[in-house]
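Asker: Can you look at this prediction? I've put the sequence above it.
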Amino acid sequence: MVKKWWLGTTTAVLLAGLTLTGCGLGNGNVQKQGGAASPAGTGQPETKKASLTFRLADTHPPDYPTVLGDKKFAELVNQKSNGRIKIDVFPSSQLGEEKAVVEQVQLGAIEFTRVSTGVVADFSKPMGVFSLPYIFENEEHEWKFLTSAEGTKLLDGLTASKFVGLAYFDSGARNFYSRKPMKGPEDIKGQKIRVIQNKINIDLIGALGGSATPMPYGDVFSSLQTGVIDAAENNWPSYDTSNHYTVAKNYILDGHQRVPEVLMMSKAAFDKLSDDDKKIIKEAAQEAIPYQREEWKKFEKKSEEKVRAAGVTITEVKDVKPWQEAVKPVIDKYRAEYKDVLDAIDKYRK
């Protein structure tokens, strides 16, 4: 009896030891055993961080500059993690339209998205400042602010809405395009115009005498084609790649907004990462910015050339003052709400 008791106890102890060996203590990542040699003196197999796979949603086509920026970010993350972290990029609204995707990122169902700050404004009010018309003089002025301490603070503030702001991407200037000819702000009056789904854009169209029609980006082409809307507004690449120029053949270069894009991650997903992996994600996002901006410039030029060659009526705006005067009530309405940010933006004017 004694001998049997001793054998049973020994077996139990060995099994307990094997169980404990399999439960490595992690540092925030799921751990898995590797085949590496045991650390000196421990007698235990060395554990390795588990491979991670995430999804990144984008509304634009695969060769669009923001998607190219997404892919560069994913490539850098993969390199910096020695292939351990993989980010699959889903362009062309494969995971849903922008607002629906942002909701999923907020919940943690999708880990990353690249989205217009105009859309994010519905989830994080401070981002609405970028939808205000004519707050930036040009690209140089915009990027002086975006790369400043104040611009970074605005990006960091997304955590309050359960996002982690990683980087700003370029999106150029936005201009109106219509089925009808346009020569000035007076031609906006009475037109049904698609806008990004936020209050400031609705107020902007109202100030110009138009009828704002919020709708998902993917619905704009058919709505223009069928006359559900008369006009929309966007930058050169979007006007081109969406084929909107084939159904709204009048483009006026009023440059009423410079609305940057934002690359962001679900805070729920980010908080589960180790400190090392958080650093990799943030560094890779920042390092992807110069590449994305360069790709934007090249694509913008190509889009303009394509649209002009297609015979679209392009109207240059030599004096933006009438436009600025027409939308001044929008600035006045929101000035108190965005005073600190607007003051910071003014600081970076020439």
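Answerer: Now that the structure is in, tell me what you want to look at.

Asker: contacts, neighbours, all on C-alpha from now
Answerer: Noted.

Asker: contacting residues around the closest residue to residue 338 other than its chain neighbours?
Answerer: What sits nearest to residue 338 in space, not counting adjacent residues and going by Cα to Cα, 6 or more residues apart in numbering, is residue 129, at 6.5 Å. Residue 129 sits next to 338, 341, 342 when contact means Cα atoms under 8 Å, 6 or more residues apart in numbering.

Asker: Can you lay out these as JSON lines showing neighbour count?
Answerer: Formatted as JSON lines, these follow (neighbours: other Cα atoms under 10 Å):
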{"residue": "338", "neighbour count": "17"}
{"residue": "341", "neighbour count": "20"}
{"residue": "342", "neighbour count": "19"}
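
Asker: try it against this one:
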Amino acid sequence: MKRTLAALTLAATAASALVTGIASAADPMVIKFSHVVAENTPKGVMANKFKELVAERMGDKVVVEVYPNSQLFGDDKVLEAMQLGDVQLAAPALSKFSRYTDQLALYDLPFLFQDLDAVDRFQQSDTGQAMMGSMQKKGLIGLGYLHNGMKQLSSSKPLRVPADASGLKFRIMSSEVLEAQFEAVDATPLKKPFSEVFTLLQTKAIDGQENTWSNIYSKKFFEVQPYITESNHGLLDYLVVTSAEFWKGLPDDLRGDLKAALDEAIAYGNDIARKKADEDRAAIIASKRSEVIELTPEERAQWVQAMKPVWKEFEDEIGADLIDAAYAANQQ
């Protein structure tokens, strides 16, 4: 009798485990997308669009969870977390990848691209696409470029020619290229967290900063900076990135569907970025809180002449062929 009961119990347990296993196998895969900005930014809009597209097309297979405003990780920790499997997608600024590859420092070079059209041409070229795979040996794969926009210079004094920046302190992201860029005009670059910039400007601990129109407007930098020089001297873009182990471990059909949804979401986000740049520039001018300085061709040429030697300084690290290919995108 005891043996019969034991056998029945064992059979019931096995059946229960089998049912649980089947239910577990039927559960959708969860993809955590971590980023550091608000949901109404181009990056935030793109992440939510990706979540919506996946829900529409793959709801029974995949669920995307979006964590904005550094709810999970900041840009300084998210790549490490990704390699540990704690998050599957992120979109840090291109400057944040210096520990993993020298190639992406290309995008920090001053006056390399004339406008976002040139950036698009290069990023969609075979060379630009190949750069996204430059971190595979470090366990990361780039899946797509996302725009924020071209950078402008804000300051406590008018900046028309490079000599006007001499002796001033500018906040920068952690980037050796950006450091060299400001040193080239005899200014002092200071690496500070983005979250501290408004207070540093307000208290005059720094004299200026470089950023896109959308960041200058959304973070209210224009309220504490009397001058903004429309320099378009650099690029602030992001790279949507994932773990090589995670991405390569997906079934081919699932990976293909996810990439298609992501490409569509990135295109949507890039559209938003362009519109937002124009709208936020107009809003700053309308506020009359900050004077927008438009450089003459002669003035801009002086900035280019002063900062262009930075290209040569980092040519060996980045690759002269990459720099030449990126610059050629301006002429197409």
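Answerer: Yep, that arrived. Note that the coordinates shown come from a computational prediction; the quantities given were computed from them, not determined experimentally.

Asker: Next, the TM-score between them, please.
Answerer: Superposed pair, TM-score by TM-score structural alignment, normalised by the length of the second structure: 0.89. Supporting alignment: 327 aligned residues with a Cα RMSD of 2.5 Å.

Asker: which one in the second structure is aligned with the residue nearest to residue 338 of the first structure?
Answerer: Mapped onto the second structure by TM-score structural alignment, residue 129 of the first structure lines up with residue 106.

Asker: ditto for residue 181 of the first structure
Answerer: Aligning on TM-score structural alignment places residue 181 of the first structure opposite residue 158 in the second structure.

Asker: That match: how many residues sit nearby?
Answerer: Other residues lying near residue 158 of the second structure total 17 when counted by other Cα atoms under 10 Å.

Asker: Then residue 333 of the first structure?
Answerer: Taking other Cα under 10 Å as the definition, residue 333 of the first structure ends up with a neighbour count of 12.

Asker: Who are the packing partners of the longest helix seen in the second structure?
Answerer: Using DSSP state H, we find that the single longest helix of the second structure is helix 252-287. Where contact means 3 or more Cα pairs under 8 Å, 6 or more residues apart in numbering; DSSP states H and E, helix 252-287 of the second structure is packed against helix 42-58, strand 140-155, helix 213-218.

Asker: Comparing those, which comes out most buried?
Answerer: strand 140-155 (a mean of 24; mean count of other Cα atoms under 10 Å).

Asker: and the angle for that one with helix 42-58?
Answerer: 150 degrees (axes from the mean of the first three to the mean of the last three Cα atoms, to 10 degrees).

Asker: Just name whatever secondary elements strand 140-155 of the second structure is in contact with.
Answerer: Using 3+ Cα pairs under 8 Å, 6+ apart, strand 140-155 of the second structure sits against helix 42-58, helix 116-123, strand 208-211, helix 213-218, strand 227-243, helix 244-248, helix 252-287.

Asker: If we use 7 Å, what do you get?
Answerer: strand 208-211, strand 227-243, helix 252-287 (3 or more Cα pairs under 7 Å, 6 or more residues apart in numbering; DSSP states H and E).

Asker: I'd like these as TSV, with distance to residue 311 of the second structure and mean neighbour count appended.
Answerer: Rendered in TSV, the data for those read as follows (distance: least, Cα to Cα, whole Å; neighbours: other Cα atoms under 10 Å):
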stretch	distance to residue 311 of the second structure	mean neighbour count
strand 208-211	19	26
strand 227-243	13	23
helix 252-287	27	16
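
Asker: Of all the ones you listed, which one is nearest residue 25 of the second structure?
Answerer: With Cα to Cα as the criterion, residue 25 of the second structure lies closest to helix 252-287 of those, at 15.1 Å.

Asker: what comes into contact with the helix or strand following that closest one?
Answerer: Where DSSP states H and E defines the elements, the next helix or strand beyond helix 252-287 of the second structure is strand 291-294. By Cα atoms under 7 Å, 6 or more residues apart in numbering, the surrounding residues in contact with strand 291-294 of the second structure are 226, 227, 228, 229, 230, 285.

Asker: Farthest-apart pair in the residues you listed, please.
Answerer: The most distant members of the contacts of strand 291-294 of the second structure, if one measures by Cα to Cα, are 226 and 230, lying 13.2 Å apart.

Asker: Who are the contact partners of residue 162 of the first structure?
Answerer: Contact analysis of residue 162 of the first structure by Cα under 7 Å, 6+ apart lists 106, 266, 267.

Asker: And it, how far from residue 228 of the first structure?
Answerer: 35 Å (Cα to Cα, to the nearest Å).

Asker: what do you get for residue 241 of the first structure?
Answerer: For residue 241 of the first structure, the distance to residue 228 of the first structure - Cα to Cα - is 21 Å.

Asker: now swap in residue 293 of the first structure and tell me
Answerer: Distance from residue 293 of the first structure to residue 228 of the first structure, by Cα to Cα: 34 Å.

Asker: Equivalent analysis for residue 62 of the first structure, please.
Answerer: For residue 62 of the first structure, the distance to residue 228 of the first structure - Cα to Cα - is 28 Å.

Asker: what's the answer for residue 60 of the first structure, then?
Answerer: 22 Å.

Asker: Show me which of those two is the more surrounded one.
Answerer: Ranked by neighbour count (other Cα under 10 Å), residue 60 of the first structure and residue 228 place residue 60 first, with 23 against 14.
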